[in-house]
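A.B. asks: what's the 3D shape of this:
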Amino acid sequence: MARILQLDEAIAELVHDGDAVALEGFTHLIPVAAGHEIIRQRRKDLTLIRMTPDIVYDQLIGAGCARKLIFSWGGNPGVGSLHRFRDAIQNSWPVPLEIEEHSHAGMANRYAAGASGLPFAVLRGYAGTDLPEQTDTIKTIECPFTGERLAAVPAVNPDVGIIHAQQADRAGSVQMWGITGVQKETVLASARSLVTVEEIVDELTPRPGAVVLPQWVVTAVAEVPGGAVPSYAQGYYERDNAYYQQWDLIGRDREQFESWLETEVFGAERSTR
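C.D. replies: Predicted coordinates:
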């Protein structure tokens, strides 16, 4: 049975310096509150993994938590660049950042292989790009049946997989609905997993198209209402588009970012004491 923990307890127990950590979400259900708690606990030397790192990864990078990013696209959705990410790449501020870039299909297949207990995934992909020359974890293999040349990528198996969902029951089974990405695969591929949820309920009500993660594949659940803000949680709240626009201005300037970090992340910790 998954354990029900407070968010700070879960991060303290599950996320360690030097871990490979995946915080996955697609369009909505992005585990922002969990990312902020990782910053608050001053984790460092993390390998951050995500198909589409957006502003919470910009914040983690700017706070000096990351030494490497494994990804397939990075940006402030609908707005533009991630300026803390860019500063780390171009100027090594606040610490140098190594990157490992893949395609979306490559990353999705890596998660699927990890979730399936396979060492690597095979796909038709990367043709016509220079990614195989830039990324050591893309190889070419020959199909033993047809002789076709295919791309091979290693499985992703994070030390910790973190996602956000709408509901969990008191035994720790999780249900999410709406647009989903590789959240299920992230949990199944990871050595340890944390699911933050909008609410814990007595019983999960079946929903068409929902993804259910049973209690025995989840390490811990934390009830965190609003845990995906400023992204949205279908059925609970809408996306805060203004936040993403404001982040472009905050993220551009180191001093503004550090002020934001002190007020909105570390200040939030002090306000609860």
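A.B. asks: when you work out contacts or count neighbours from here on, use the C-alpha atoms and nothing else.
C.D. replies: OK.
A.B. asks: which one is Asp240 nearest to, not counting chain neighbours?
C.D. replies: Distances taken as CA to CA, 6 or more residues apart in numbering put Pro230 closest to Asp240, at 5.0 Å, once the chain neighbours are dropped.
A.B. asks: before we compare anything, build this one as well:
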Amino acid sequence: MTTVDRSKIASLEDAIAEHVHSGDVVSIEGFTHAIPVAAGHEIIRQGLTDLTLVRMTADIIADQLVAAGCVSTLVSSFIGNSSAGSLGELRRRIERADPAPLEFVEYTHHSMVCRYLAGAQRLPFYPLRSITGSDLPSVNPDYRQVESPFPGPDGTREKIYVVPPINPDVTVIHAQRSDRLGNIQMWGLTGIQAEAAFAADRVIVTVEEIVDDDIVRGDPNRTILPSHAVDAVVPVPMGAHPSFAQGYYDRDNAFYLEWAHISADHERLIAWLQEWVIEAQDHFGYLDKLGSARIDGLAVGRAESTPVDYGRRIPR
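C.D. replies: So this is what the prediction gives:
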């Protein structure tokens, strides 16, 4: 009898080469926590271009992808270096078209959530109230008003703002663990990752580790994505650095402070990408450059969760 190998484990190089192409709409999500930085570096190494980058919080990895020439359009609700400073490349591109222009499409955080929800549910739009009275519709024509098909208590039909769906060609996220089949488990700050994945045509998930199938089955409530929603799962230890992975390593706050100075100068930023991304050759080369002392300094103590008894039917 032939056994079918249903494993979705892939190398980072192969996953990016197969599922991310120049010209794609690429969602890279992770809200402060579990940002798939290593995957972004691999996109840079493979020289992909003309990407539309969709990211709720455009941060260091967005700065790097833009500086590397990978991104022509940025769709985001926030631009900043996570309380540590500015993003020099994004500011140069948006404010002065220096050294080249970058198309920037701005939404609010909640608007981006609504767009992902619409995309995941395959809806044509999603309603929201939060921008009423703001000037965002004057700078983004995709905020539009529709009339409710249902009358209110006073008999009138309200006009409400709506936003279009996001349906990326590919979504890339990071999580703590997966089984070999691609059932993805995550805890801590989860953000909009699941919705961003369900909205996409293809999904790549980098994880800290691959675990036995029984571990995933034994703790099903941590599964944020089922196997059928995932195209490739990639074991990438410390794949979120300099962000953090709850229970695995802490946020590298020093790196964020350093980045404010690195990105302030375009030539210095390009030199950093050459040394730390291109010449490092892969993520493990990047970790070697970080060094064991810096990595050990990000270690976290154990904070075990109480086991849960799910119970099961007793055969009669």
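A.B. asks: so the residue nearest to Asp240 of the first structure touches Gln245, yeah?
C.D. replies: No. With contacts counted by CA atoms under 8 Å, Pro230 of the first structure stays clear of Gln245, the gap being 11.0 Å.
A.B. asks: looking at the two, which is more packed in?
C.D. replies: For the pair Pro230 of the first structure and Gln245, the greater number of neighbours falls to Pro230 (23 against 15), based on other CA atoms under 10 Å.
A.B. asks: show me the contacts for that one.
C.D. replies: Val32, Arg239, Asp240, Asn241, Tyr243, Tyr244 (CA atoms under 8 Å, 6 or more residues apart in numbering).
A.B. asks: quick one: map it onto the second structure.
C.D. replies: Aligning on TM-score structural alignment places Pro230 of the first structure opposite Pro242 in the second structure.
A.B. asks: sec struct for that match, please.
C.D. replies: Assigned by DSSP: H, G, I helix; E, B strand; the rest coil, the conformation of Pro242 of the second structure is coil.
A.B. asks: quickly note the distance from the most centrally placed residue in the first structure to Ser259 of the first structure.
C.D. replies: Centroid-nearest residue in the first structure: Leu23, 1.9 Å away (criterion: CA atoms, centre = their mean). Here the criterion is CA to CA, to the nearest Å. By it, Leu23 of the first structure lies 24 Å from Ser259 of the first structure.
A.B. asks: repeat for Ala165 of the first structure
C.D. replies: 30 Å.
A.B. asks: neighbour-wise, which of the two wins?
C.D. replies: Set Ala165 of the first structure next to Ser259 and count neighbours by other CA under 10 Å: Ala165 wins out with 30 against 13.
A.B. asks: for the stretch 101-250 of the second structure, which segments count as helices?
C.D. replies: Assigned by DSSP state H, counting those that start in this stretch, the helices in the stretch 101-250 of the second structure fall at 109-120, 136-139, 193-198, 213-217.
A.B. asks: the third one corresponds to what range in the first structure?
C.D. replies: Right, helix 193-198 of the second structure. Using TM-score structural alignment, helix 193-198 of the second structure pairs with 183-188 in the first structure.
A.B. asks: mean shift of the matching stretch relative to the second structure?
C.D. replies: Overlaying the second structure shows stretch 183-188 of the first structure at a mean distance of 0.4 Å from the equivalent residues (mean CA distance after the TM-score superposition for the first structure).
A.B. asks: buried residues in that stretch?
C.D. replies: Gln183, Lys184, Glu185, Thr186, Val187, Leu188 (16 or more other CA atoms under 10 Å).
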